[in-house]
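In: any chance you could fold what I've pasted below:
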Amino acid sequence: MIHHKQFKIKHSFSKGLNQILKHNNSKDDGFTIIESLVGMLVASLLVASIAPMILLSTATRLQSRRVEQGSQAAKSFIDAVRSGRIAVQSSDSTDEYIKTINAEFKKYDPSDENTKRSLEKNPGDYLINDTDDKEMPAPQDATGLYCFQTDGFIRTPFNCANDSNNQKDQFYIQASRIIVENSGPEDGYRLAVRVYRKDVDFDQTVVASVASIEPSKKTQTIVTNGLGNKQAPVIELTADVIKNNTTFLALCSRLGNAAEKDCQN
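Out: Okay, the predicted model is just below:
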């Protein structure tokens, strides 16, 4: 009798357990079509919301790297000019390889107020301009431009213009010299440099900064959500190039320093 009761209890327990397991299995059979569609919709919304941030971050990182490389190209070019590895004119002085602009740049005279300059009052005397023939207008083609290659080699304007499809070329470099009037060969000069991307389209308008009348900076911005403005320079800068015998007075005359006693001494 006792054995029979134990058998009934075990049978009832086993039956109940099977029903519970069967019930749970029916719930875990899988997602319904509606549940799957809702899940896909939620995932799509999440991806769509973060996609612009990912694109902006990626584009900004690439543009920042491009500006950094352009700055390195400009500095390499300036160092090459200073060391004489890039000639600025022919040995007989008949040909200018790097064009002179601002040939009438006034020499500083402490007694003449018109020759005193400051970055605030005369930005065009310190920055590169794109205003008239005396300045450095934006290039219209590759003529006169240097090519900076990925391996650091700088090609001359002649080779650069006649072989513009070189795969190693990374940037175009535009350069000019700002020389004070009546200055001697040992007085030095200011070197103006613009760096453009190699994919600049010369069939479209190429832009540059304007500083003489209404200052307008037109270099490429680091923050971008696309490929950046390839028609604008990556960087614009000026650097003083001095010779072995360049005097402080010559440098002072070029900069238009307002410290009269310093220039006179």
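In: every contact and neighbour count from this point should use C-alpha atoms.
Out: Noted.
In: strands of the stretch 151-265 of the chain, start to end?
Out: Secondary structure of the stretch 151-265 of the chain, counting by DSSP state E, counting those that start in this stretch: strands at 154-155, 169-180, 189-197, 235-241.
In: now show me the structure for the sequence below, then we'll compare the two:
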Amino acid sequence: MTKPKQHQNLSQPRDGGYTIIESLVAMIVVSVLMIAIAPVMAFSVATRVQARRVELATQAARTYIDGLRTGAIRPIGSTPASQPGFPTDATTAPPSSAALYCFKSEQTSDACGISKKDFYVQGIRSSGNNPTDTGYSLKVRVYRADAPFGSLTTGQQSVANSGLGDPKAPLVEMQTEIPPTTNGGGSARQSLCSRLNPGAAANDPLCK
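Out: Okay, the predicted model is just below:
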């Protein structure tokens, strides 16, 4: 009786997995890709942060303008007293943060400027002795709470290419007309007419 011969498998087994060299190459490729896209990701996040900051600053400017139109923000020395921030004359030097209107997007008991969501609003009005009686042209600038108030600049920032933004430049700039708030008999249009052409304003049908 003959025994069946066992056939030897002469083929060598293949090596499985990655070698150290292959792993190193893969790590290098991933690192290069991460380095390439990291600045784009960082700029995208910074732009979203800046866009949100501009949105809150716009809300601060509108709140400030509404306060002036309703008489909630009044000149220094008025009775009853109001919080600081009444617009200064165009010829007046830029005030310190203590004289500006503080807008707190989060109602907390902390002092203004503690939160990154706080803003200072600067109002600049046209020249006039009694602005609440005659009305005035108003320019509004909104600065970050951490702005260096000794070296502020003008010119609204651009969200598209500013990244995290320049603390010295205003986030928002806008201009509007504030009607008289004390005599109750004027509108923004009537106020503008009386200041541009005082002699003809009373007889001009467009100013009535």
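In: circling back: adding mean neighbour count, write the strands of the stretch 151-265 of the first structure out as JSON lines.
Out: What follows is those, written out as JSON lines (neighbours: other C-alpha atoms under 10 Å):
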{"stretch": "strand 154-155", "mean neighbour count": "20"}
{"stretch": "strand 169-180", "mean neighbour count": "25"}
{"stretch": "strand 189-197", "mean neighbour count": "24"}
{"stretch": "strand 235-241", "mean neighbour count": "19"}
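In: what's the matching range in the first structure for the lengthiest helix in the second structure?
Out: Longest helix of the second structure, by residue count under DSSP state H: helix 20-70. Alignment note (TM-score structural alignment): helix 20-70 of the second structure is matched to residues 33-83 of the first structure.
In: what about the nearest residue to Val67 of the first structure once chain neighbours are set aside, distance to Ser253 of the first structure?
Out: In this structure, Val67 of the first structure finds its nearest non-sequential neighbour in Val234, 5.8 Å apart by C-alpha to C-alpha, 6 or more residues apart in numbering. According to C-alpha to C-alpha, to the nearest Å, Val234 of the first structure stands 30 Å off from Ser253 of the first structure.
In: who's more crowded, those two?
Out: Shown here are Val234 of the first structure and Ser253; by other C-alpha atoms under 10 Å, Val234 has more neighbours (28 against 24).
In: next one: that one from Leu145 of the first structure, what distance?
Out: From Val234 of the first structure over to Leu145 of the first structure the distance is 15 Å, taken as C-alpha to C-alpha.
In: then Arg155 of the first structure?
Out: In this structure, Arg155 of the first structure and Leu145 of the first structure are 9 Å apart, going by C-alpha to C-alpha.
In: do the same with Ile173 of the first structure
Out: From Ile173 of the first structure across to Leu145 of the first structure, the span is 6 Å (C-alpha to C-alpha).
In: what's the closest non-adjacent residue to Val140 of the second structure?
Out: Excluding the flanking residues, the one nearest Val140 of the second structure by C-alpha to C-alpha, 6+ apart is Gly123, at 4.8 Å.
In: swap in Val81 of the first structure?
Out: Computed as C-alpha to C-alpha, 6+ apart, the closest residue to Val81 of the first structure that is not its neighbour in sequence is Ala87, at 6.6 Å.
In: list the contacts of that neighbour.
Out: Applying C-alpha atoms under 8 Å, 6 or more residues apart in numbering, one finds that Ala87 of the first structure lies in contact with Val81, Tyr97, Ile98.
In: nearest to Asn162 of the first structure, of those residues?
Out: Tyr97 (16.0 Å; C-alpha to C-alpha).
In: how many residues are close by that closest one?
Out: Neighbour tally, Tyr97 of the first structure, other C-alpha under 10 Å: 17.
In: and the most centrally placed residue in the first structure, how far from Gln170 of the first structure?
Out: Nearest to the mean C-alpha position of the first structure, counting by C-alpha atoms, centre = their mean, stands Val67 at 2.5 Å. Using C-alpha to C-alpha, Val67 of the first structure is found at 12 Å from Gln170 of the first structure.
In: just Ser64 of the first structure next, same as before
Out: For Ser64 of the first structure, the distance to Gln170 of the first structure equals 15 Å [C-alpha to C-alpha].
In: same check, this time on Glu35 of the first structure
Out: Glu35 of the first structure is 52 Å from Gln170 of the first structure, where distance means C-alpha to C-alpha.
In: one step back: map the residue nearest to Val140 of the second structure across to the first structure for me.
Out: Per TM-score structural alignment, the equivalent position to Gly123 of the second structure in the first structure is Ala175.
In: then Glu173 of the second structure?
Out: Under TM-score structural alignment, Glu173 of the second structure pairs with Glu236 in the first structure.
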